[in-house]
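Colleague: one predicted model, sequence on top.
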Amino acid sequence: MWKAACWALSNNDLYDVKERAMYGALCGNLKAMLEVGGSWEDYVWSYYKTMVDVATEKRIQQSANIRRPWQHIHSMLLPDEYFLQKSELDDVRTVFEKIGHSPDKSIAEEAKNPNHFIQRCIILNDMDGLLDEILLWIDEESIHPQLLRFAAHLLLILQSFGMTLNYEKCAQILEAYVKQLISDGRAGHLVAAYTACLPSDRQLDCYATFLETIEDGDLRKEYLELASEAGLDVTAITKNVVERIRAQGVPDTAPLQVSQGDDLTLEPPLTPGDHKKIDAIEWLVFDPAQRSEALKQSNAVIRGFLAARKFSAARQVFQKIPRDSVEIIHREWHAVADKDVPLPAGTDNAIREHICVQAYLSAQSTFSDWFKHFHNKPHEYEPANQASTFASVSLSDLVAEEHRQKKQEEELGRWREVLEGLCFAALDKIYNVLLFPEGGWLVDVREDTEDNEENRCRHHQMSLLRRLYVPSLCDLLLNVLLNTGGRNDQCSKLADVIADEDNKLYELFTKQEGKRILERIQDAMVDIL
């Protein structure tokens, strides 16, 4: 009777619309409540309030009561219009469809709001629909950063509740949020934590993409520590970062072309991409366990720079590797293997290549020092006064002239002394390369059984670098001998080294190169006679 009275009052036009809505809420009169509904939330509440009220009333009527059949009396008090609401609201999905097609345009427009759509999907437990719509927003780039942030956290919370969500769709949404954090530039310290929420197969590329943009050394170390704390595979990530940077621009894995007429003393300028490749090696030196990988990656970058004849860049990469790296590699290996077990062939070959690079860069550097000093020769003494008679020259002028002569001769003597020292150093360093032990310069001692594209490319590059730089070093050595007085007789030693059957350096010369260097040696020996 009380509910019937509320129903009657909610339909009485003599009362204020808000008062009727209040009575409608007490008895489940949807129409009365919608008359004052001013928002999407009001409409949803009104529909669900009515659904609950009618369902409760229907349940009461269907319940047996042996003491008193009051259901018949109760059903007579409520009009049919009340129970007709049940047929209209049987499916909860129709509630949101009706709200979306409301005659009130502001309510219909509110139904399109992304936040309301998310609420709708949670109410209906429509997780697939929710994920599909969020992905659509991401693809159309219409999603607001804060909405994407909310969606990502919502998914994480739902997953923590144990709800079954589409694995791939969740991964795409979380990855989109991580990319947003990366592009934001102010939330770098959060990237590792959210990347760890991604599937393991996506963590590597995602975090490597982030680290690729970091240039500050302190930040690099901090972000690697955060990645380690978040449980990411730091070893694989840093390797991926370096390989991605190496692949930019002209990859250092590109085939080398040996050109015969180029001037090896000319060095092309470094590009921003070159500097990025140089700095990339720093990612691999933070963790001692990665020192072996750092050596392999630095060798690969150096080969690319040597191919482009960018010696200063190659030297900078070499200097990125700490001097105690070989010792650390052995220590790390013997920490997991017996002392009698040798290093893996790949690691052993990388160490040897690193030493080969050191030998060449040292030879190239000492020759550059000799070359610069040779071309900075002081002027030889020339008398300033050409008077024919002693009487025409004053005593003070003679003293000044003698002082100038002595000074110039001393400068020339010091220049020759330094040139001699640089000559010895250059010869020693160049012969260190030409007579590199155990097979020769840039030749592996151990055979790596792992056959892959990377190893094949490495062997190809080392072979071509040998063909390019061994003949070049022989030319440089001849230049040193012929331009540092009295050393023509030492040219025969170079001929013996080239012809030696143990090293077989003659195989690295083309016919034209071999003919030219032998002619130079022959001319030097003839001058001795």
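Modeller: Arrived safely. Since the structure is predicted, the reported quantities are computational estimates derived from the model, not experimental observations.
Colleague: going by C-alpha atoms from here, please, whenever you check contacts or count neighbours.
Modeller: Will do.
Colleague: residues near residue 426, how many?
Modeller: By the criterion of other CA atoms under 10 Å, residue 426 has 26 neighbours.
Colleague: putting a second one here so we can go through both:
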Amino acid sequence: MDEHDTHLIVANGNSTSMREPAFALQLMHPLLIDCVGEHYHITQEFDEYARLVSEGGSVLDVADVSESQLYKFGQVSENWAAQLEAADQSEATAVEALRLEARTWDLLFRLLDIRIEAEDDISDAAVPSVYSSDQAIVLAAIKKDKNLAELMAVKEWLEVFAPDPAPVENRKGYRIFTQKSLRSKPAGSVAMDPDAPIRTKIQLHQDDANYEHALHRALFSYLRRGDLQSMAQFCRDVDEPWKAASLQGAAYFRDSLVDGEKYDDEGTSGNINRDLWKLTCLEIAKEPSFDSYERAIYGVLGGNVSSVTPVCQTWEDLVWNHYSYYVETVLDQHLSTVPHLTKANNEYSKEDVPESVPLPNELFDRLNNHESNEIRAAAQNPFRIIQAMLILNLVDPLLMSVHTQLAQQSHGNIPQLPTFLRFMVHLILTLRSVLYPIQAKDSADFIIKTYIDLLIAARKFSIVAIYVGQLPSTLQIECYAQFLEGLAVDKETRYEYILQGKECGIDMQTTCRRAVELTFETGIFQHPVPCKAADVFVSNMDDEVSDAVYKQVRALEWVLFDPLQKGEALGQCNRLVRRFLVHGQVHIVREILSTLPEGFIEKKWLKSAMKEATLAEARDIAGLEGLTPMTRRLAAGAVEFLCYTSLVKSFEGLVKWNEFLGMKPLRGVNEGDALDSFQYRDWLKVMQEGTKSTVEQLRGCLSDIHQISLGQGGFLGVEGKERAAEISLIREIYATEIVLRLQHVLFETRDYVDGNLKDCIKLFVEFVDDQKDSFHREFVQSGKIVFFMQKHNQAVALEA
């Protein structure tokens, strides 16, 4: 046994896996192509694949192969290919991809069935002895040698999907045209045995020669499909039974008595001189005088690659040719390990120098650079590359290479061949389900994530959760949160996606919180907090709310669906409100508060706030320390929320007050003094009541602002510091603004409401003077003390 044959034994094992084929690194350009727009070929079969994934099912351990999930995957692709082919002849590329995908699932099933060890997969095949027949040795080898089993599985897979046998006339009679042409020849000068044309150099009649060529071509097509039985029967049907006998020499010798097996038929069968028969096959294969297809037939049976190659027309033909050789070679190696009882006949057992046949990994490299444009293009097809790498057990290099190509795609683009990407994702899910060892875990997750992006781009929203649920838990949250963040659908539909996420095992509480954060990060939180209050201008209450802003407002829905998330919703709501307030966007805050459900603030939060205030007033340090951070956060959050509600109502009240102030009746043409008109007296009464209500509302708002803790409010770290800085700025902007507007209301109604001018003057002592509980610091920091003093001095002058 020479070194070349020794390598063949481990051709699919660890030895060849150490050297990655060149094409595995390239994976060729047709795999992924940039595509923009909506032409994604994302059709119904994507939903069918998703349904099969969600239903689960066994991959290998099934009594009926048709119940395997891999078989069902293949059927979906095959059925869709048939529909697409019938509907649109221009979709040849898509049809080919679907059919190749279906075949690849079949290949994967065959390989995994061998590679994955079942718990009870312990072969009890007897060890061949010196007395064992060839068939017993072969059967034992197949059970024991997984490398051999894989070689045979690949060969059988290529035979299953081979084309139908070539059509040929079922002609009766033996070389009838040649017989007629030789009747005029002298007796004894001609012969009609099968080898006569080779021996006598007298050619067959052209009609018979053409038929013989067609016959051999048909026989080769039977052999290509692995159907030796039909092949032999066809020989008998056309009155050439010796061909059938010759082909049946491939059967391994079996002796039930020696092997200890019980059969219903005769005790022995097969070819006891199979090694001699193979030598004859090889001689025919090498003889150039024979028909090319006849040489190819005997080349396959005898284990010769070069004689078969000329009739191979496809990538599959060439791979099958080599794998037929690999199988014969490895089987011969196993047969040679058991010594024969009889000595070899040197006259017939001599061997020529073995032909140089590439190993499997070299084979696919050569096909990738084949001289034929058709073969080379076929070898560079994405699914054939996958098939080759699966055969060579190069799953990790495959995943890493696809990962690299996907990562190199320009941002926002997706593969033009989504069928390929779909296959890769379900390949990963399949391998994980059978605990197939995968080292390139990051690459696998990246491929799944890219597929999810593809589904989102194609608006296949209903199946996104299924694939997000297949990611590791550490990636599920970010991936699904990004999906939710990008949705622009109604509230009911949002809730449906939350339910889908739960059904797929995604932590939806954490995911919804993250979806809110992502929305904020792409919105108002992109803008830095203003450095000082003087840079902020408070918006008008009737300003418009853009769609981009409304998206941020609606983001709170994600945490409002779950009652257990109410505390989180409070925190996120206050966080969003603070950020809009520091930018002066009061009208947006009103929009935020209007979307919240009634009873948003729970009574227990307010009770906790009152308790904390009482403990603080009593300086009960032990009691304060007994409050949990969560309790303090909810209490502070509730107080803060009520303050913002009061602030919005105050601005709304001011709008109404200003509107009513402008409705003061004017003197009519035929009327007396406006002061004596009924309209004025009615207006004055309502004005006084409205002013009183507005003043109370503004004073209440200032009191609420006083209640907001300037500390971290139970928040820790960066979040606590951020909150404290925003609260401080909000006080500078809005406490001063409310005082100024209160001053304006009192000053403008001095003639209509008794005492308002005095109250206007008192505002200085209440809110501006340098006292402990005033807003003196805020007025100084904001620079608004100048505006307050201008109006204050006017009031003082009028009072004097």
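Modeller: Arrived safely. No experiment lies behind these values; they were computed from the predicted model shown.
Colleague: tell me which residues touch residue 318 of structure 1, please.
Modeller: Residue 318 of structure 1 is in contact with 298, 302, 358, counting by CA atoms under 8 Å, 6 or more residues apart in numbering.
Colleague: tell me which of these persist in structure 2.
Modeller: Comparing the contacts of residue 318 of structure 1 with structure 2 on both residues aligned by TM-score structural alignment, their matches' CA atoms under 8 Å, the contacts found in both are residue 358.
Colleague: which of the contacts of residue 318 of structure 1 fall in helices?
Modeller: When helices are assigned by DSSP state H, the members of the contacts of residue 318 of structure 1 inside them are 298, 302, 358.
Colleague: same list (the residues you listed) but as TSV, adding distance to residue 216 of structure 1.
Modeller: Rendered in TSV, the data for these read as follows (distance: CA to CA, whole Å):
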residue	distance to residue 216 of structure 1
298	19
302	22
358	27
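Colleague: which of those residues are buried?
Modeller: The neighbour-count test (16 or more other CA atoms under 10 Å) applied to these identifies 298, 302, 358 as buried.
Colleague: any idea where the helices of the stretch 501-650 of structure 2 begin and end?
Modeller: Here the stretch 501-650 of structure 2 has its helices, by DSSP state H, counting those that start in this stretch, at 508-521, 547-554, 557-560, 566-581, 586-594, 603-617, 621-625, 629-661.
Colleague: any buried residues in the helix or strand hosting residue 491 of structure 1, and which?
Modeller: Using DSSP states H and E, residue 491 of structure 1 maps to helix 491-499. Under the neighbour-count criterion of 16+ other CA under 10 Å, helix 491-499 of structure 1 has 491, 494, 495, 497, 498 buried.
Colleague: so which of these comes closest to residue 330 of structure 1?
Modeller: residue 497 (33.6 Å; CA to CA).
Colleague: alignment lookup: that closest one to structure 2.
Modeller: In structure 2, the residue paired with residue 497 of structure 1 according to TM-score structural alignment is residue 766.
Colleague: its match contacts residue 774, correct?
Modeller: Yes. Shown here, residue 766 of structure 2 and residue 774 form a contact pair, counting by CA atoms under 8 Å, at 6.4 Å.
Colleague: now do the strands in structure 2.
Modeller: Counting by DSSP state E, structure 2 has these strands, from start to end: 34-35, 254-255, 268-269, 414-415.
Colleague: could I get the buried residues of helix 491-499 of structure 1 as CSV with distance to residue 398 of structure 1?
Modeller: Shown next, in CSV, are those (distance: CA to CA, whole Å):
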residue, distance to residue 398 of structure 1
491, 45
494, 49
495, 51
497, 53
498, 55
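Colleague: how about the equivalent of residue 189 of structure 1 over in structure 2: what's its closest non-neighbour residue?
Modeller: Following TM-score structural alignment, the counterpart assigned to residue 189 of structure 1 within structure 2 is residue 462. Excluding its sequence neighbours, the residue lying closest to residue 462 of structure 2 (CA to CA, 6 or more residues apart in numbering) is residue 497, at 7.7 Å.
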